[in-house]
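got a sequence here, can you model it:
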Amino acid sequence: MVMDDIVSITLFRHGITKENLEKRYIGWTDVSIDMNSLNEVRIPTLERSFQKVFSSDLKRCVETACLLVPGSTIIKDSRLRELHFGEWERKTYNDLKDQKEYQQWLRAPFLLTTPKGEAYTQLETRVLEFWKELITVFENEETKNVLLITHGGPIRFLLTYFSPKESKKDWWEWSIEHFCGYTLSWNRKNLLKGGSSCTSSLVEPFMVKRTGL
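Take a look at the predicted model:
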């Protein structure tokens, strides 16, 4: 294995849904991407070729994967799902704003759990469990680029956890737009050893350009 053997993992957020446009909480709610929104974007041709494509098992991610890398084998995994919002699924801020429990959660979302929902630490645990299995695919030296289609929460967590020191940000500082992605790169040997920071000097976003822009 050569010393400068660089491998990359691209994190890509699913296309927008009708419920996203309505600003509803849809963590585990299984909805499709909004087909009307596709008229406003150009589906990108990704510059990299991906040897493996992983996706949250929810429809909005699988549909996005089919658009981005048509014909590829998509490996679906429920551990890549968004945070489960429990009784607040499909609700909006206006629906919930008068609930004391909701206002408390807004002030401390990483410490409190939504009613019958999932704690943030549970999201962390399952995503890191998936990640430990994911990096083993790089034991095959022919694997250089992997694509993950997932949700805003898991992407923010992974960027916060793995981005290099010079581009570190807090959770809410990351801009994670729909049809937008970030690529993280490592030395293969360091990644397989469990290196916690990627080697990229800068984590640059790429996204679908809207028609006419």
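
C-alpha from now on. contacts and neighbour counts both.
Will do.

what secondary structure does the residue nearest to residue 205 when sequence neighbours are not counted sit in?
If you skip the residues right next to it in sequence, residue 205 has residue 182 as its closest partner in space, 4.7 Å away by C-alpha to C-alpha, 6 or more residues apart in numbering. Recorded secondary structure, residue 182: strand (DSSP: H, G, I helix; E, B strand; the rest coil).

I figured residue 182 hits residue 8, correct?
No: at 10.1 Å, residue 182 and residue 8 do not qualify as touching, with contact defined as C-alpha atoms under 8 Å.

more neighbours: which of the two?
When residue 182 and residue 8 are compared for neighbours, residue 8 comes out ahead with 23 against 17, by other C-alpha atoms under 10 Å.

and the more buried one, that one's in a strand?
Yes: Residue 8: assigned to a strand according to three-state DSSP.

which of the three states applies to the closest residue to it other than its chain neighbours?
Distances taken as C-alpha to C-alpha, 6+ apart put residue 185 closest to residue 8, at 4.2 Å, once the chain neighbours are dropped. Three-state call for residue 185 (three-state DSSP): strand.

what's the neighbour count on residue 185?
Residue crowding around residue 185 was assessed by other C-alpha under 10 Å; the count is 23.

gap between the residue nearest to residue 205 and residue 126?
20 Å (C-alpha to C-alpha, to the nearest Å).

now do residue 143
From residue 143 to residue 126 the distance is 24 Å (C-alpha to C-alpha).

where does residue 19 sit, in terms of helix or strand?
Secondary structure assignment for residue 19, by DSSP states H and E: helix 18-21.

contacts for that helix, please.
With C-alpha atoms under 8 Å, 6 or more residues apart in numbering as the test, helix 18-21 has contacts from 25-26, 33-34, 90.

this one as well, want them side by side:
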Amino acid sequence: MPTTLIYETHATTLDNEQGIATGWLPGELSAAGRQEAVELGMRRQGVDVVFSSDLRRAVQTVELAGLEAPHFVDWRLRECNYGELNGRPRPELEPRRDRVDTPFPGGQSYREVVESTRSFLTDIRRLYDGAQVLLVAHSANRWALQHLLAEESLEELVAAPFDWQPGWIYGV
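Just a heads-up that it's a prediction; the model follows:
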């Protein structure tokens, strides 16, 4: 039986509402985000295990979701490190396409996020065969999953707008 990976973005943060690119900064959920986290919990009851980024906004999302499954944090699920641009207005990070292989100043490239996500997936396949695994992380991780599991172009993914939906499901 294949492993089912359910990916959800962390809930809305104060930075999201203000157009700030949080990057590796912790971030804090907004009032709307706290409600979204509760809704995520209602949507995802019954998963076997939950993994999240170690950044505060992802951990807080899982905590407020109130799921009964064990929750583990994993640094490999962090957002892209924008380096000197962590915490800056989102338009300062555009265009993103040129950061697929070239790191942000003092940070990392999107390809590096793909490699961290690939390492995480290797462990999930080995340790959670047949399980329903919930992953709560960031937009860069979603692009990495689409690239690795759906074979979509990373360049096209990072250049396109991020369209939120209540989760994505993958077989791994």
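
so the helix holding residue 19 of structure 1 matches what in structure 2?
Using TM-score structural alignment, helix 18-21 of structure 1 corresponds to residues 14-17 of structure 2.

what about that stretch, how far off from structure 1?
Taken over the aligned residues, the distance from stretch 14-17 of structure 2 to structure 1 averages 0.9 Å (mean C-alpha distance after the TM-score superposition for structure 1).

okay, buried residues for that stretch please.
In terms of neighbour count (16 or more other C-alpha atoms under 10 Å), stretch 14-17 of structure 2 has its buried residues at 14-16.

quick one: the helices in structure 2, in order.
Using DSSP state H, the helices found in structure 2 span residues 14-18, 31-43, 56-65, 110-127, 139-150, 154-159.

what does the residue nearest to residue 205 of structure 1 align to in structure 2?
Aligned counterpart of residue 182 of structure 1 in structure 2: residue 168 (TM-score structural alignment).

for that match, what are its contacts?
Residue 168 of structure 2 neighbours (C-alpha under 8 Å, 6+ apart): 6-8.

highest neighbour count among these?
Neighbour tally across these (other C-alpha under 10 Å): the maximum, 25 neighbours, falls on residue 8.

and the equivalent of residue 143 of structure 2 over in structure 1, how far from residue 119 of structure 1?
Alignment note (TM-score structural alignment): residue 143 of structure 2 maps to residue 156 of structure 1. Using C-alpha to C-alpha, residue 156 of structure 1 is found at 15 Å from residue 119 of structure 1.

could you do residue 85 of structure 1 as well?
Computed as C-alpha to C-alpha, the residue 85 of structure 1 to residue 119 of structure 1 distance reads 9 Å.

out of these two, which sits in the busier spot?
With neighbours defined as other C-alpha under 10 Å, residue 85 of structure 1 and residue 119 compare such that residue 85 has more, 21 against 18.

which one in structure 2 is aligned with the more buried one?
Using TM-score structural alignment, residue 85 of structure 1 sits opposite residue 82 in structure 2.

rewinding a little: right, and the residue nearest to residue 8 of structure 1 touches residue 6 too?
Yes: Residue 185 of structure 1 is within contact range of residue 6, at 6.6 Å (criterion: C-alpha under 8 Å).

for the residue lying closest to residue 32 of structure 2 once chain neighbours are set aside, grab the count of nearby residues.
Leaving out its chain neighbours, the residue that sits closest to residue 32 of structure 2 by C-alpha to C-alpha, 6+ apart is residue 12, at 6.6 Å. Neighbour count for residue 12 of structure 2, taken as other C-alpha under 10 Å: 22.

and what of the one 10 residues further on?
Using other C-alpha under 10 Å, residue 22 of structure 2 has 24 other residues around it.

can you get me the start-to-end distance on stretch 84-103 of structure 1?
18 Å.

now stretch 64-74 of structure 1
End-to-end distance for stretch 64-74 of structure 1, by C-alpha to C-alpha: 11 Å.

and stretch 89-100 of structure 1, by the same measure?
Its start and end residues considered, stretch 89-100 of structure 1 measures 17 Å (C-alpha to C-alpha).

gap between that stretch and the chain center?
Stretch 89-100 of structure 1 sits 24 Å away from the centroid of its parent chain (C-alpha atoms, centre = their mean, to the nearest Å).

also stretch 94-113 of structure 2?
Here the centre of stretch 94-113 of structure 2 is set off from its chain's centre by 16 Å, with C-alpha atoms, centre = their mean.

run through who's touching that stretch.
So stretch 94-113 of structure 2 is in contact with 76, 78-85, 140-141, 144, 154-156, 158-159, going by C-alpha under 8 Å, 6+ apart.
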